[in-house]
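Q: got a predicted structure plus its sequence, pasted below:
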Amino acid sequence: MDGSVTRGRVHRLLLPVTAAFATVALLAGCSGSGASHSSPAQVNAAAPKKAEAPGRADGHGLQAEAPGRADGHGLQADYERVIKDVLPSVVQIDAANSLGSGIVYDAQGHIVTNAHVVGGEKTFKVSTATGGGAIGARLVAAYPEQDLAVIKLDSVPNGLKPARFGDSAKVAMGQIVLAMGSPLGLSSSVTQGIVSATGRTVTESRAGGGTGATIGNMVQTSAAINPGNSGGALVNLDSEIIGIPTLAATDPDMGGSAAAGIGFAIPASMVKTVTDQIIRSGKVTDSGRAALGVTGRTVVDSHYQPVGVAVVEVKGGGAADKAGLRAGDILTRLGDTDISTITSLSEALAADRPGQTVQVTYTRGGSVKTAQVTLGEI
């Protein structure tokens, strides 16, 4: 399926998305230009509480107690160490109409962030942890299909510290993580939580500046993700980036208020794949994302309930074309997944790989048919 597909309708605040697994709207963590960069109004600060760890001396208390520590302060010491290690690699990005975060990717001054943070802008102001004034930066390239972008500093300050990225395959539920960025314009802020789930597939809306990306294999976290956190760092206790915080859930049944403890981060593996290609070629040359090669729209029944995706156009030479699909067919199933909307089709494809053969179930002229389709690439 190509980028011209019309998305389904969703609830939205700033950059909301829908998720296949929950009835929620999602709020992207990118703040508007009205956010203060140092002292936002009406911020209620609570006295910090000292973190406690159980008296384990084997290095595994609360997952992360420092080895050899039995005095209950191992976890706090780990938090402090990780913040000292990683926070210098997290920057604040000011675009014309938004504020977000970014991660120092290399010593040449490349910064990776979300595509929705840069929006349609080409130049930015970046505040780094090295001190001094904001540094100018320019867009290298954005890849909205994965909501990622790379910018480059106009000048590289002394002491700029690239981040270390972890192995996405080792991310597991229950791991303690820290989220670092500039929520609500509060630069160099840190929140903590755990990995709540892995392998989530989430689809952004295009309304309000969203990219419309369907992103697979996202990391769900309980760490607080707020406007301005987008593009920042989700970090494990080995001081490794395991994801880029991108979206936080809101509950449309409660007036769009935040659903506490439900945030999503793009996994480090995808961040590295996209960023390396952009730095090397100025664009993504190998997306690793499956495509059906159709333009479609959601169709509804007489009760206005979605029942499938009508093929509007088939890309010549694409996967669907080679399998004999044509305009007017209504897609109802991809592999083992029922397809009722264009969003559900996008999410099903996000779980597959180019070159994979799947069975597509569709109706044509009132008859149910199937086709074996070898998926192409976006």
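A: Yep, that arrived.
Q: from here on, just use CA atoms for contacts and neighbour counts.
A: Fine.
Q: and the helices in this protein?
A: The residue ranges that make up the helices of the chain, judged by DSSP state H, are 74-86, 115-118, 268-281, 319-322, 342-350.
Q: kindly reformat those helices as JSON lines containing mean neighbour count and distance to Gly376.
A: Supplementary listing: the helices of the chain in JSON lines, determined by neighbours: other Cα atoms under 10 Å; distance: least, Cα to Cα, whole Å:
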{"stretch": "helix 74-86", "mean neighbour count": "18", "distance to Gly376": "38"}
{"stretch": "helix 115-118", "mean neighbour count": "28", "distance to Gly376": "24"}
{"stretch": "helix 268-281", "mean neighbour count": "18", "distance to Gly376": "18"}
{"stretch": "helix 319-322", "mean neighbour count": "22", "distance to Gly376": "5"}
{"stretch": "helix 342-350", "mean neighbour count": "24", "distance to Gly376": "10"}
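Q: closest one to Leu331 among those?
A: Each of the helices of the chain was scored for nearness to Leu331 using Cα to Cα, and the closest is helix 342-350 (8.7 Å).
Q: how far does that closest one sit from its chain's centre?
A: The chain centroid and the centroid of helix 342-350 are separated by 16 Å under Cα atoms, centre = their mean, to the nearest Å.
Q: residues touching the residue nearest the centre of the chain, list them.
A: For the chain, the residue whose C-alpha lies nearest the mean C-alpha position (Cα atoms, centre = their mean) is Ile266; its distance is 3.6 Å. Contact analysis of Ile266 by Cα atoms under 8 Å, 6 or more residues apart in numbering lists Ile215, Asn217, Met218, Val219, Gly243, Ile244, Pro245, Thr246.
Q: sorry, back to before: among the helices of the chain, which comes closest to Lys170?
A: When those are ranked by proximity to Lys170, the top entry is helix 268-281, at 10.8 Å, counting by Cα to Cα.
Q: comparison target below:
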Amino acid sequence: MTVSHTCRRGAALLCAAALLAGCTGGSPDESPSPGATSPATPSPTVVGELEKSYRKVVRNVLPSVVQITTDNELGSGVVYDDEGHIVTNAHVVGKSRAFEVTFATGGDPLNARLVATHPDQDLAVIRISDPPKKLHPAVFGDSTKVEVGQIVLAMGNPLGLSSSVTQGIVSAVGRSVSEGRGRATIGNMVQTSAAINPGNSGGALVNLSSQVIGVPTLAARDPQFGTGPAPGIGFAIPAATVRNLADQMIEHGRVVDPQKAALGVSVRTVLGEDFRPAGASVVEVVRGGPADRAGIRPGDLLVKVDSTQITDVVTLAEALAGHKPGDRVTVTYVRAGDERSARVTLGEG
């Protein structure tokens, strides 16, 4: 399975693992055994209250969602503050510096300019040149409290259909996903079953308290089943990461403290005897860096970080993306045919 950006055009493929699910069960004609109970059907009152919650969230958040148009892309964005700053994905803005912004609530497109972009974690900030007097900045929630099974709504402009809303749950947290060779590896992602389609990139993943808990950025694709997005597998950058990086870009014009964990090495993928990736070979070690202090040398073959198997450059990046600078990990490596291990305190890259 591959994973791709959710902008309308120019999507980049990403590596991920394909999941297959099987079904079991009896014939539809089979009757329940004596004493068996049927699944409870939600009462009209419960359904009605849930619908009210959905409508309230849409009313509260949709005015904060915008459509961003460049010469090559069409994506989404979220109003960040009352000064006209908008957060979106770096792959949405691409190399453009000027944009048109259209609010989900309608009105003429407004001109916007690039503030900063940070491709390493696929985030960017743009600013409306002449912001309206009444903006509706989104409320960003505490993404550390997001739980699996939590109901969420995804808001954006999939396939150019403005002001679209889809519903799902949080499927997993703490995912590390790579955007492909030479591109960003993002850690601590929120996985969701809410439909994430082309054009949703940069929009809002929202809880039922009308808080943005993430910015949708990736949708899974499985080439075995065509080129469209794999249903029910999407990823969002957590709100905590969005706030941290956006604040830096607004204040400094760039990210000055990415808080990404690093080993302090440059590596290349090595193939085994079966011509399959067999590990990440150390090409260069930063003098005085984490790997250097742990005794790792050029030529060592990295094969594991803690319990995560390392087969190539991408899996190493994904393993590190789940950590923070200062974390201690066990790195397993092969030197002259002998497998060794070292405790490494990760630095910042």
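A: Sure, I can see it. Because the structure is a prediction, the values reported are computed rather than measured.
Q: TM-score for this pair?
A: Comparing the two superposed chains by TM-score structural alignment, normalised by the length of the second structure, the resulting TM-score equals 0.87, with 324 aligned residues with a Cα RMSD of 2.1 Å.
Q: Gly131 of the first structure: which of the helices of the first structure is closest?
A: In terms of Cα to Cα, the element of the helices of the first structure nearest to Gly131 of the first structure is helix 74-86, at 15.0 Å.
Q: how about that closest one, which residues of the second structure does it hit?
A: Mapped onto the second structure using TM-score structural alignment, helix 74-86 of the first structure covers residues 49-61.
Q: the matching stretch vs the first structure - mean distance after superposition?
A: Its matched residues in the first structure lie on average 0.9 Å from stretch 49-61 of the second structure after superposition (mean Cα distance after the TM-score superposition for the first structure).
Q: which of the contacts of Ile266 of the first structure lies closest to Arg289 of the first structure?
A: Looking across the contacts of Ile266 of the first structure and measuring by Cα to Cα, the closest to Arg289 of the first structure is Ile215, at 9.6 Å.
Q: and the closest one, what's its match in the second structure?
A: With TM-score structural alignment as the criterion, Ile215 of the first structure lines up with Ile186 in the second structure.
Q: cool, and Thr374 of the first structure?
A: Structural alignment places Thr374 of the first structure opposite Thr345 in the second structure (criterion: TM-score structural alignment).
Q: Leu234 of the first structure now?
A: Aligned counterpart of Leu234 of the first structure in the second structure: Leu205 (TM-score structural alignment).
Q: just to check, Ser341 of the second structure is in contact with Thr330?
A: Yes: contact status for Ser341 of the second structure versus Thr330: in contact at 6.6 Å, counting by Cα atoms under 8 Å.
Q: which one of those two has more residues nearby?
A: A side-by-side neighbour count of Ser341 of the second structure and Thr330, using other Cα atoms under 10 Å, places Ser341 first with 18 against 14.
Q: which residues touch that one?
A: Applying Cα under 8 Å, 6+ apart to Ser341 of the second structure gives the contacts Thr330, Val331, Thr332, Tyr333.
Q: excluding its backbone neighbours, what's nearest the counterpart of Gln108 of the first structure in the second structure?
A: In the second structure, the residue paired with Gln108 of the first structure according to TM-score structural alignment is Glu83. Once flanking residues are discounted, Glu83 of the second structure sits nearest to Pro131: 6.8 Å by Cα to Cα, 6 or more residues apart in numbering.
Q: could you tell me how far the one you found is located from Ala246 of the second structure?
A: With distances defined as Cα to Cα, to the nearest Å, the gap from Pro131 of the second structure to Ala246 of the second structure amounts to 18 Å.
Q: and Ala195 of the second structure, by the same measure?
A: 25 Å.
Q: what residues in the first structure pair up with stretch 313-333 of the second structure?
A: Across the first structure, the stretch matching stretch 313-333 of the second structure (TM-score structural alignment) is residues 342-362.
Q: try stretch 282-298 of the second structure
A: The counterpart of stretch 282-298 of the second structure in the first structure, counting by TM-score structural alignment, spans residues 311-327.
Q: any idea how far that stretch is from the middle of the chain?
A: Averaged C-alpha coordinates place stretch 311-327 of the first structure at 30 Å from its chain's average position (Cα atoms, centre = their mean).
Q: now do that stretch: everything it contacts.
A: In this structure, residues lying in contact with stretch 311-327 of the first structure by Cα under 8 Å, 6+ apart are 291-297, 310, 328-331, 371-376.
Q: ends of that stretch, what's the gap?
A: 5 Å.
Q: repeat for stretch 325-343 of the first structure
A: End-to-end distance for stretch 325-343 of the first structure, by Cα to Cα: 20 Å.
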